[in-house]
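K.L.:
Pasted the sequence and its predicted model underneath.
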Amino acid sequence: MSKYGKINWRRRRKIDPFDQNPSWRLDYKNPELLKLFVTTTGKILPRRITGVNARNQRRLRRAILRARQIALLPYTTHKS
């Protein structure tokens, strides 16, 4: 018996947060929402972590890139 116990190999199906919350609008003008899907270093989180479906992941990527272009979101964070 492992000291970590039994591992559940079945993962629960992730639900798209944009389908679950209809009030969340994917828009580049909403940086507070877009920050939820970006790491502290500025990388866009992948679908397998966030649970966003493919269509919304493409829309999310486009919105993040547009928000970066007009300086609503930073490209990177400088930690010195």
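P.N.:
Arrived safely, thanks for sending.

K.L.:
Please count neighbours and contacts with C-alpha atoms only from this point.
P.N.:
Noted.

K.L.:
Which residue is the nearest non-sequential neighbour of I44?
P.N.:
V38 (4.6 Å; CA to CA, 6 or more residues apart in numbering).

K.L.:
pretty sure the one you found contacts R47?
P.N.:
No. Look at V38 against R47 with CA atoms under 8 Å: they stay out of range, at 11.7 Å.

K.L.:
ok so, going back, distance check, the residue nearest to I44 against R12.
P.N.:
23 Å (CA to CA, to the nearest Å).

K.L.:
between the two, which one's more packed in?
P.N.:
Taking other CA atoms under 10 Å, V38 and R12 do not tie; V38 has more neighbours (16 against 7).

K.L.:
for the chain, what's the longest helix?
P.N.:
As assigned by DSSP state H, the longest helix anywhere in the chain is helix 54-69.

K.L.:
In addition, the following structure is provided for comparison:
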Amino acid sequence: MGLKDRDPRRSRRRGSPIDPNMVIDYKDPNFLKYYITERGKIVPRRVSGLCAKRQRELTLAIKRARNIALLPFTTNS
């Protein structure tokens, strides 16, 4: 069951998990925590389901929030 066996007509596109009009803000750590793993890594695009542009915005917001100490760089354990 490899890539050749898949039927492209049967696959469905998932919609974006966030509203297209929503602004990704670095000052909202509760929203940003959803896109960070337990170890403190940023969730990749294929897992988060975001488009490339929104993933870049999210990454930038997480990095800004880390720099002003709204989010931790790593976990305590």
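P.N.:
Good, I have the coordinates. Quick caveat: nothing in here was measured; it's all calculated off a predicted structure.

K.L.:
on that earlier part again, aligned counterpart of the residue nearest to I44 of structure 1 in structure 2, please.
P.N.:
The pairwise alignment with structure 2 assigns V38 of structure 1 to I36, based on TM-score structural alignment.

K.L.:
Which stretches in structure 1 count as helices?
P.N.:
17-20, 31-34, 47-50, 54-69.

K.L.:
Pull up the aligned stretch in structure 2 for the last one.
P.N.:
Mapped onto structure 2 using TM-score structural alignment, helix 54-69 of structure 1 covers residues 52-67.

K.L.:
Quick one: residues contacting the residue nearest to G42 of structure 1 when sequence neighbours are not counted.
P.N.:
Closest residue to G42 of structure 1 apart from its sequence neighbours, by CA to CA, 6+ apart: T76 at 4.7 Å. Neighbouring residues of T76 of structure 1 by CA atoms under 8 Å, 6 or more residues apart in numbering: 41-43.

K.L.:
middle-most residue in structure 1, spatially?
P.N.:
Nearest residue to the geometric centre of structure 1 (CA atoms, centre = their mean): F37, 2.6 Å.

K.L.:
close enough to count as contact, that residue and G51?
P.N.:
No. Counting by CA under 8 Å, F37 of structure 1 stays clear of G51, with 10.6 Å between them.

K.L.:
Quickly note the distance from the residue nearest to G42 of structure 1 to W24 of structure 1.
P.N.:
For T76 of structure 1 relative to W24 of structure 1 (CA to CA), the value is 25 Å.
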